[in-house]
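Peer 1: Give the three-dimensional model of this entry:
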Amino acid sequence: MVNIHQLIAFCVMSSLLSAIPGPSVLFVVGRALAQGRGTALASVLGNAIGGYVLVMAVALGVGGVVARSVLLFGVIKLAGAAYLVFLGVKALRASWRDRAVPTAVTARAPGGGIGGSVRAGFVVGVTNPKSVVFLTAVLPQFVDREAGHVGAQMLLLGLAGALLQLLSDGIWGLTASTARDWLSRSPRRTALIGGTGGLAMIGLGAAVAVTGRAE
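Peer 2: Next comes the predicted model:
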């Protein structure tokens, strides 16, 4: 159904893009620094699922509506930015609490455990309107229209891209959490690193909020 050469080309492009640190990488690294390996990997999974929901939206034609609507694009963008800032503030508050009471430092994430981290990653992934615009512009270029089933081809291509993103972001998350473990020789230092991750997410949220609409 999907031309194998186009699938390979799409996978190569997705791999190259995934290797470049972008918003999803910064989000995962921030979660890893703030809350550790389990939270980071759960966030990676949720983010990939959220991203694939955007692929489905593009395949169904919803992506074109978002790409063309300045208002809808702005609403989704600000919602995603606000949620990133919210997660960053929660991480900062947790680091301040841990610094005040060092013995309370644990691997427990303030985002509600693994399930909460998956949900957080999903929300961040699904509220990225720039991904919709990008997918709307790029996915159709790799579809073999003569083979038919255009929507199904987009879903398959998007699944391949999501799996590659899952692998790439997972590597970033593991790397950042390993660095966190190595640096956190004391509870106070762990709290400081967690605060750094919180600030990173707040900064990312602010950057997303002020970034203009890609034309």
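
Peer 1: from here on, contacts and neighbour counts on C-alpha atoms
Peer 2: OK.

Peer 1: Residue 57 versus residue 22, what's the distance?
Peer 2: Here the criterion is Cα to Cα, to the nearest Å. By it, residue 22 lies 22 Å from residue 57.

Peer 1: ugh, wrong one, residue 6
Peer 2: 21 Å.

Peer 1: Residue 177 too?
Peer 2: For residue 177 relative to residue 57 (Cα to Cα), the value is 32 Å.

Peer 1: Who has more neighbours out of these two?
Peer 2: residue 177 (26 against 19; other Cα atoms under 10 Å).

Peer 1: Buried residues, the host helix or strand of residue 73. List them.
Peer 2: Element membership for residue 73 (DSSP states H and E) is helix 70-100. Applying a neighbour-count criterion of 16 or more other Cα atoms under 10 Å, one finds 73-74, 76-96, 98-99 buried in helix 70-100.

Peer 1: which helix of the protein spans the most residues?
Peer 2: Assignment by DSSP state H gives helix 150-183 as the longest helix of the chain.

Peer 1: Packing partners of it?
Peer 2: helix 4-19, helix 23-35, helix 37-59, helix 187-210 (3 or more Cα pairs under 8 Å, 6 or more residues apart in numbering; DSSP states H and E).

Peer 1: okay, the angle between whichever strand or helix holds residue 120 and helix 37-59?
Peer 2: Assigned by DSSP H and E, residue 120 belongs to helix 113-126. Angle between the axes of helix 113-126 and helix 37-59 is 30 degrees (criterion: axes from the mean of the first three to the mean of the last three Cα atoms, to 10 degrees).

Peer 1: one more to line up against the first:
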Amino acid sequence: MSFESWAAFAAASAILLVIPGPTILLVVSYALGQGWRTALPMAVGVALGDFTAMTLSMLGIGALLAASAAVFTMLKIAGAAYLVYLGVKLFQAGGTLEVAPRDNAASAARMMGHAWLVTALNPKSITFFVAFLPQFLDRNGDFWQQMLVFEATFLILAFANAMAYALVAARVRHVARNPRMIRVFNRTGGTLLIGAGGATVAMRSGN
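Peer 2: Prediction:
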């Protein structure tokens, strides 16, 4: 695996993680209701959930890689289209961010478990990883070595992202209720996702 592939994966992951999904909405809802103390347990829960989803995804990707080069290539093309689809959906989301503060007191263990469940058991998480990860794999390289590096990178970024969201939401609570800020955020993220999917297709057609 080249440094360029890793850097591209890290950059794409950072963009994708920053876009609010069910997990981030959960993190923000706890932070809005209970403040900064939610940051660490929620971030740990998110990282554990992503670890579970990514590990399950790896097993499927490894099987496809071993089965057929053509099937694996089709998966990568479908993954690029999926990135564009996510980008369009996010761009069209406008200024809405449906999140309500969770005011009921919860222990750190309960918050961590809740974050893990929402992240790991969301079928879209596994589907996403199966579509996303192959974009950066070298089929001729050591599969498990690459996946170890990619998983460690993603989990570190996921932990940091969830922690940042919780701390910012707890401190600057009005931002989560500002439609204008959310609209700009959604459109910027959607444009970046569409660009990432298009760039993947362009690079593939040039090979």
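
Peer 1: May I have the TM-score of the superposed chains?
Peer 2: Superposed pair, TM-score by TM-score structural alignment, normalised by the length of the second structure: 0.60. Supporting alignment: 140 aligned residues with a Cα RMSD of 2.8 Å.

Peer 1: Pull the contacting residues for residue 10 of the second structure.
Peer 2: Residue 10 of the second structure sits next to 153, 154 when contact means Cα atoms under 8 Å, 6 or more residues apart in numbering.

Peer 1: which residues does the most centrally placed residue in the first structure contact?
Peer 2: Geometric centre of the first structure, nearest residue: residue 24, 3.4 Å, by Cα atoms, centre = their mean. By Cα under 8 Å, 6+ apart, the residues touching residue 24 of the first structure are 47, 125, 169.

Peer 1: residue in the second structure matching residue 115 of the first structure?
Peer 2: When the second structure is aligned by TM-score structural alignment, the residue opposite residue 115 of the first structure is residue 109.

Peer 1: quick one: that match and residue 41 touch, right?
Peer 2: Yes - counting by Cα atoms under 8 Å, residue 109 of the second structure touches residue 41, with 7.0 Å between them.

Peer 1: Compare neighbour counts for the two and give me the winner.
Peer 2: Taking neighbours as other Cα under 10 Å, residue 109 of the second structure and residue 41 compare with residue 41 leading, 23 against 12.

Peer 1: and the residue lying closest to that one once chain neighbours are set aside, how many neighbours?
Peer 2: Setting aside the residues directly before and after it, residue 41 of the second structure is nearest to residue 112 in space (Cα to Cα, 6 or more residues apart in numbering), at 4.8 Å. Using other Cα under 10 Å, residue 112 of the second structure has 23 other residues around it.

Peer 1: So residue 112 of the second structure is in contact with residue 44, correct?
Peer 2: Yes - contact criterion Cα under 8 Å: residue 112 of the second structure and residue 44 qualify, at 6.4 Å.

Peer 1: Tell me which residue of the first structure is positioned farthest from its centroid.
Peer 2: Of all residues in the first structure, residue 146 sits farthest from the chain's C-alpha centroid, using Cα atoms, centre = their mean; the distance is 33.6 Å.

Peer 1: What residue in the second structure is paired with that residue?
Peer 2: Using TM-score structural alignment as the criterion, residue 146 of the first structure maps onto residue 140 of the second structure.

Peer 1: Between helix 3-18 and whichever helix or strand residue 191 of the second structure is part of, find me the angle.
Peer 2: Taking DSSP H and E as the definition, one finds residue 191 of the second structure inside helix 179-206. Calculated by the same axes, to 10 degrees, helix 179-206 of the second structure forms an angle of 150 degrees with helix 3-18.

Peer 1: So which elements touch helix 179-206 of the second structure?
Peer 2: If you count contacts as 3+ Cα pairs under 8 Å, 6+ apart, helix 179-206 of the second structure packs onto helix 3-18, helix 69-91.

Peer 1: Find the nearest non-adjacent residue to residue 90 of the second structure, please.
Peer 2: Looking at residue 90 of the second structure with Cα to Cα, 6+ apart, the closest residue is residue 190, at 5.0 Å.

Peer 1: quick one, what contacts that neighbour?
Peer 2: With Cα under 8 Å, 6+ apart, residue 190 of the second structure has these contacts: 86, 87, 88, 89, 90, 91.

Peer 1: and with 7 Å instead?
Peer 2: Residue 190 of the second structure is in contact with 87, 88, 90, 91, counting by Cα atoms under 7 Å, 6 or more residues apart in numbering.

Peer 1: ditto for residue 46 of the first structure
Peer 2: 118, 119, 120, 121, 122.

Peer 1: So it versus residue 39 of the first structure, what's the distance?
Peer 2: For residue 46 of the first structure, the distance to residue 39 of the first structure - Cα to Cα - is 10 Å.

Peer 1: now residue 98 of the first structure
Peer 2: From residue 98 of the first structure to residue 39 of the first structure the distance is 17 Å (Cα to Cα).

Peer 1: again, but for residue 130 of the first structure
Peer 2: 25 Å.
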